[in-house]
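> Fold the following for me, if possible:
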Amino acid sequence: MKVLNPDEMRRMDETCIHKYKVPAQILMENAALSALSVIQEEYPHHSVLLVCGSGNNGGDGLALARILFSLEKDVEVLLLGNPDHFSKETSQNYRAVREIGIPLSLNPNDEELSFKPNRLIVDALLGIGLNRTVSEKYKAIIERMNHSGAPIFSLDIPSGIDGTTAQPRGISIRADKTICFGAPKRGNILSPGYVYNGELFCSRISFPPPLIRDWPGKTEFNIPSPLIQRDPLGYKNSFGRILIIGGGKNYQGAPALAAQAAYRSGAGYVTAAVPQSQASGFSAHCPEAVIQELQETTEKTISEKNETLLLDLASKHDVVLMGPGMTGQEETVSLIRKLIPLIPVPLVLDADGLNALAGSPDLTSKRKFQTVITPHLGEQKRLRLGLTEDQSLEERYGVICVYKGPRSRICQSDGKEYINLTGNDALGTAGSGDVLAGMVATLIATQESVIQGVCKAVLLHGLTAERYPGARESFTASDIIEALPRCLLEYKNNYNEMKQTFLGKMKMIP
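You can find the predicted model right below:
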């Protein structure tokens, strides 16, 4: 499923109108009919107040008001704006609403505004074209709508959400349900915009399939291919050999979590290269892992003296994960920087591996093998030091970048972007990133391509949080690992349903 920004959506509308000869009035009518189907299913007994602006979003609302009125619904319209500035399609629906006698208040004052808690509010106020802070006039109306106690159904996007950045422009409607037209917008899908949608629906509004299929957009939902079936005749070396370089004083758990996650994600063989002082205790955390003891600095971190050993070890594995728990000790940072350009297999950098990389993009951009980085927000900021505003991390560092956070994004240096739909705030717990890094390393090794492996790992990582049966406050990184077998099985057995329902995050409406 493609995800568009407002400019792309306008171009898609224009292409539909001019190339495929579908009139704009029909598209507006279809948008209203699809919204009607949601109202009939979800709010069949409600009277309806439609709050409409002066753009085509308001036109969709006026068309919906006309259709609801024809079904003898109790309908009222609050219209804000100057009818002299309406588009042709919005003007036609405005005139129809007036002629057939639907109660309409044009630019009502505060005393005339009435939002009753037992009446459905349809938000058709601002739409996807908002590119500035919500005016004081509209802000007051949105505040009253939000505090009315009434259910709110937004058309295309909750009013006040920026369709590109997903950020509220000062204030936003908090909808109970939203229907997007044509295709979901970035503002519907990214954080924090998706929180304001409530339940999300989508209608193609009769866009021809070739228009959707062949659209050159580079952003889509993260719904990768099915998991590759394991070879029934395979053995441990058939299922991915993973080298994890990590650990340091006070951070023994990080590489252990990554190793456990690697095994639970399907790795056949995991080597943990850790400081000598940690080696004896490591097997208690992950007895399956092979331990490579490393020489230490005086601060009990990994010494530069291990460079040759680690490069030789890396060449005997399919993927290397470097960074969990390595600390910012000066000599260890120097080692990381030496190893990054020389590791002769795909490389995953996380945690202190990212901190060592920050400010030195040439270390990864000139690598012969693919690199994946998995920064959280703080690490993203550090990695951006020295970059221009229009440069992305994936472009400048020449990597696949997993921007971790609510609705994580997986971005390639060619501009392709996958928005992840799984996960919740339970993942905000120590060690969660170490687990993800171990999953990424394994699925890179076992799936059909690096990008597919990364996408599957991020999806499954989020799914573990959604399937956790307890309170989110109780969720730990170890719970992610424990849930992986069930989530892998669910993804295998229910793949087609999960794909068709967009992982339960969006419903398609005819």
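
> hey, let's count contacts and neighbours off CA atoms from now on
OK.

> On the three-state scheme, residue 473 is what?
helix (DSSP: H, G, I helix; E, B strand; the rest coil).

> Helix, strand, or coil at the residue nearest to it when sequence neighbours are not counted?
Leaving aside its chain neighbours, residue 473 sits nearest to residue 426 (6.5 Å; criterion: Cα to Cα, 6 or more residues apart in numbering). For residue 426, the assignment made with three-state DSSP gives helix.

> how much space is there between residue 426 and residue 468?
Distance of residue 426 to residue 468, given as Cα to Cα, to the nearest Å: 9 Å.

> okay, the two: which has more neighbours?
The residue with more neighbours, out of residue 426 and residue 468, is residue 426; 20 against 16, by other Cα atoms under 10 Å.

> residues contacting the more buried one?
Neighbouring residues of residue 426 by Cα atoms under 8 Å, 6 or more residues apart in numbering: 465, 472, 473, 475, 476.

> for comparison, sequence B:
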Amino acid sequence: MKVSTVAQMRNLDRTASERFGLSEDILMENAGYSVFSFIRKKIGLNDKKFLIFAGTGNNGGDGLVIGRKIFAEGGHIKIFIIGDKERLKGAAKKNYDILLNMGADVEEIVEAINLIEKIRKEIIHADLIIDSIFGTGITREVTGVHKEIIRLINSIGKSVLSVDIPSGINGDTGIVMGDAVRADYTITLGTPKIGNLLYPGFNYSGKLFLSHISFPSSLYDSDELYIAINSPIPLPSRENDSHKGSFGKVLFVAGSSKYLGAPYFSSLSFLKSGGGLSYLATPKSISSLIANKGSEIVVLPQKETKDGCLSLKCAEELINFSKNVDMAVIGPGLSLNKETKRLVIELVREIEKPVLIDGDGITAVSEEIGILKDRKETTIITPHLGEMTRLTDINKEEISKDKINVLKKTTEELNSIIVLKGAHSLVGYTDGRVYINTNGNPGMATAGSGDVLTGTIPAMFGLGLDIKDAVRIGVYIHGLSGDIAAENKGMDGITATDIMEHLPDAMRYYRDNLDELKKIYEIEII
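Below you'll find the predicted structure:
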């Protein structure tokens, strides 16, 4: 399912009009009718009272269509126009005039100070609040009467339906513009917007639905839309005459005397996700400890520094060994030892296989970023927000305000596929495509969870997926495993071990229930 920016959505509206003759009036009518139909089916109209807060733009016009439909069907409706009604234009103004001619209860609010108690009573007695104040076009913080109304809606706690996006959420970033409506339902129109899916906007949307408002598929599936929800695809089958080498051989360069969990979780998660042979190059002093805990891992003890970190002297051996594997993973638990960081730089520069860089490996390459640009084979980087700041020299706050564009720019500059980890992780590609992953849960915010991901991604490559698909499906499987763990154990107290141990369950569920997964994690179309 494709996702649009606010500007792309405006272009789709314009194309719908110019190429297909879908005028503003028709699109607004379709938008209002789709929301009205949802209300009629989900809430019902009989003996219900509906309260609409409508702005003076097109989103407000959608709300006026909804009100007109409810009123025409005999429903009890009250509409507050927030702002100067003289600003209503085009189709929105037509629907306003129709409502007045029909005798509907429509009232303008320019200042709320003298109407607060009246508005409060209307909210208290309503069965459903319909929010069509701003839509996706908001670019500055909510102030004045709009802020007062939004806070009042949120404070009373009645059921709320937002049209397109909760008012106060930035449509391109998901950022709260000072204050925003907390909805129980949101019906987004045409295509989902970035702000519908990124946090914190996603958290304000309640249950999210989509109406294509009669757009032809050539619009909402257009190649010009480079963002999409990360959807599952079929995995290659495991043939009866397969052997362990059939499902990938991966070299993990990981671990130090202070960090034993990261190498263990990453290298074993590769096997738990269906991978074939997992080789772990780790300091000699900890190799037997990891081998005893993960006997399925082929441990390659390596020379180490005096403080138990991988030595630069390992470089030649590991570069030669990499020629016999399909992929290398560099970074989990390596530490920030200066010599080890030089080893990372050497390996990333010289290994002529796809390389995944995680954790301390990211910190190392960020100090010599040019080596990524020159690599011929695929490079995958899996930073969390803090590590992304090291790659970009942009602070966390600025990245959070513009994740998609920062990700797009960085993937191109670094010639790398990047997984920006977090709630609704993003997967960015060098051709500009970005996938938003919508599974996973807050219980996965635990030490070692990212190390499990570094094993899951190469496993998808080992199973036979194209490297680009392997990255996003690895992210998907990781989130699914976390969701299964949470369902079985609850979110509180989930550990990396729980996520890893549920990987076989996630793989089985994925293979057996592909269509069902699309229904669970994708937006329902109405």
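
> Now which residue in structure 2 aligns to the residue nearest to residue 473 of structure 1?
Per TM-score structural alignment, the equivalent position to residue 426 of structure 1 in structure 2 is residue 443.

> Same check on residue 375 of structure 1?
Checking TM-score structural alignment: residue 375 of structure 1 goes with residue 383.

> Name the nearest residue to that match, ignoring sequence neighbours.
Sequence neighbours aside, residue 420 is the residue nearest to residue 383 of structure 2 in space, at 5.4 Å (criterion: Cα to Cα, 6+ apart).

> what's the burial count for that neighbour?
Other residues close to residue 420 of structure 2 by other Cα under 10 Å number 22.

> From residue 387 of structure 2, how far off is it?
Distance from residue 420 of structure 2 to residue 387 of structure 2, by Cα to Cα: 9 Å.

> in the stretch 151-300 of structure 2, which spans are strands?
Assigned by DSSP state E, counting those that start in this stretch, the stretch 151-300 of structure 2 shows strands spanning 160-163, 185-189, 207-211, 227-229, 249-253, 277-283, 298-302.

> Now render those as a markdown table, adding distance to residue 86 of structure 2.
Below are the strands of the stretch 151-300 of structure 2 laid out as a markdown table (distance: least, Cα to Cα, whole Å):
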| stretch | distance to residue 86 of structure 2 |
| --- | --- |
| strand 160-163 | 22 |
| strand 185-189 | 25 |
| strand 207-211 | 29 |
| strand 227-229 | 37 |
| strand 249-253 | 66 |
| strand 277-283 | 68 |
| strand 298-302 | 74 |
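
> Among those strands, which comes closest to residue 434 of structure 2?
In terms of Cα to Cα, the element of the strands of the stretch 151-300 of structure 2 nearest to residue 434 of structure 2 is strand 227-229, at 4.7 Å.

> thinking again about what came up before, surely the match of residue 375 of structure 1 and residue 419 touch.
Yes: contact status for residue 383 of structure 2 versus residue 419: in contact at 6.5 Å, counting by Cα atoms under 8 Å.

> Which residue in structure 1 aligns with the residue nearest to residue 383 of structure 2?
Using TM-score structural alignment, the partner of residue 420 of structure 2 in structure 1 is residue 403.

> Check which helices and strands the helix or strand containing residue 473 of structure 2 sits against.
Using DSSP states H and E, residue 473 of structure 2 falls within helix 467-489. Counting contacts by 3 or more Cα pairs under 8 Å, 6 or more residues apart in numbering; DSSP states H and E, helix 467-489 of structure 2 is packed against helix 449-462, helix 496-501, helix 503-512.

> so the shortest one matches what in structure 1?
It stands for helix 496-501 of structure 2. With TM-score structural alignment applied, helix 496-501 of structure 2 matches the range 477-482 in structure 1.

> Likewise for stretch 306-321 of structure 2?
Aligning stretch 306-321 of structure 2 against structure 1 (TM-score structural alignment) gives residues 298-313.

> try stretch 341-352 of structure 2
Under TM-score structural alignment, stretch 341-352 of structure 2 corresponds to residues 333-344 of structure 1.

> what's the matching stretch in contact with?
For stretch 333-344 of structure 1, contacts defined as Cα under 8 Å, 6+ apart pick out 303-304, 307, 311, 314-315, 320, 327, 347, 353, 356-357, 363-364, 366-369.

> Drop anything exposed from those residues.
Among these, those buried by neighbour count (16 or more other Cα atoms under 10 Å) are 303-304, 307, 314, 320, 327, 347, 353, 356-357, 363-364, 367.

> Out of these, which is nearest to residue 107 of structure 1?
Nearest to residue 107 of structure 1 among those is residue 357, at 56.0 Å by Cα to Cα.

> Hmm, that closest one is touching residue 365, no?
No: checked against Cα under 8 Å, the pair residue 357 of structure 1 and residue 365 is beyond contact range at 11.1 Å.

> Now do the one helix or strand residue 519 of structure 2 maps to against helix 467-489, angle only.
Secondary structure from DSSP H and E places residue 519 of structure 2 in helix 514-521. Relative orientation of helix 514-521 of structure 2 versus helix 467-489 (axes from the mean of the first three to the mean of the last three Cα atoms, to 10 degrees): 70 degrees.

> Quick check: next helix or strand after helix 514-521 of structure 2?
Next element after helix 514-521 of structure 2 (DSSP H and E): strand 524-525.

> against structure 1, where does that following strand fall?
With TM-score structural alignment applied, strand 524-525 of structure 2 matches the range 507-508 in structure 1.

> Could you check the longest helix along structure 1 and say which residues are buried?
As assigned by DSSP state H, the longest helix anywhere in structure 1 is helix 24-42. Judged by neighbour count (16+ other Cα under 10 Å), helix 24-42 of structure 1 contains these buried residues: 24-25, 27-36, 38-39.

> do the same with stretch 151-159 of structure 2
For stretch 151-159 of structure 2, by 16+ other Cα under 10 Å, it's 152, 153, 154, 158, 159.

> which bit of structure 1 covers that stretch?
With TM-score structural alignment as the criterion, stretch 151-159 of structure 2 aligns to 143-151.

> got it, and stretch 211-218 of structure 2?
The aligned range for stretch 211-218 of structure 2 is 203-210, by TM-score structural alignment.

> distance between the ends of the matching stretch?
16 Å.

> Please apply the same query to stretch 49-59 of structure 1.
End-to-end distance for stretch 49-59 of structure 1, by Cα to Cα: 15 Å.

> Check stretch 41-48 of structure 2 too.
13 Å.

> Give me the distance from that stretch to the chain's centre.
Here stretch 41-48 of structure 2 shows a centroid-to-chain-centroid distance of 33 Å under the convention Cα atoms, centre = their mean, to the nearest Å.
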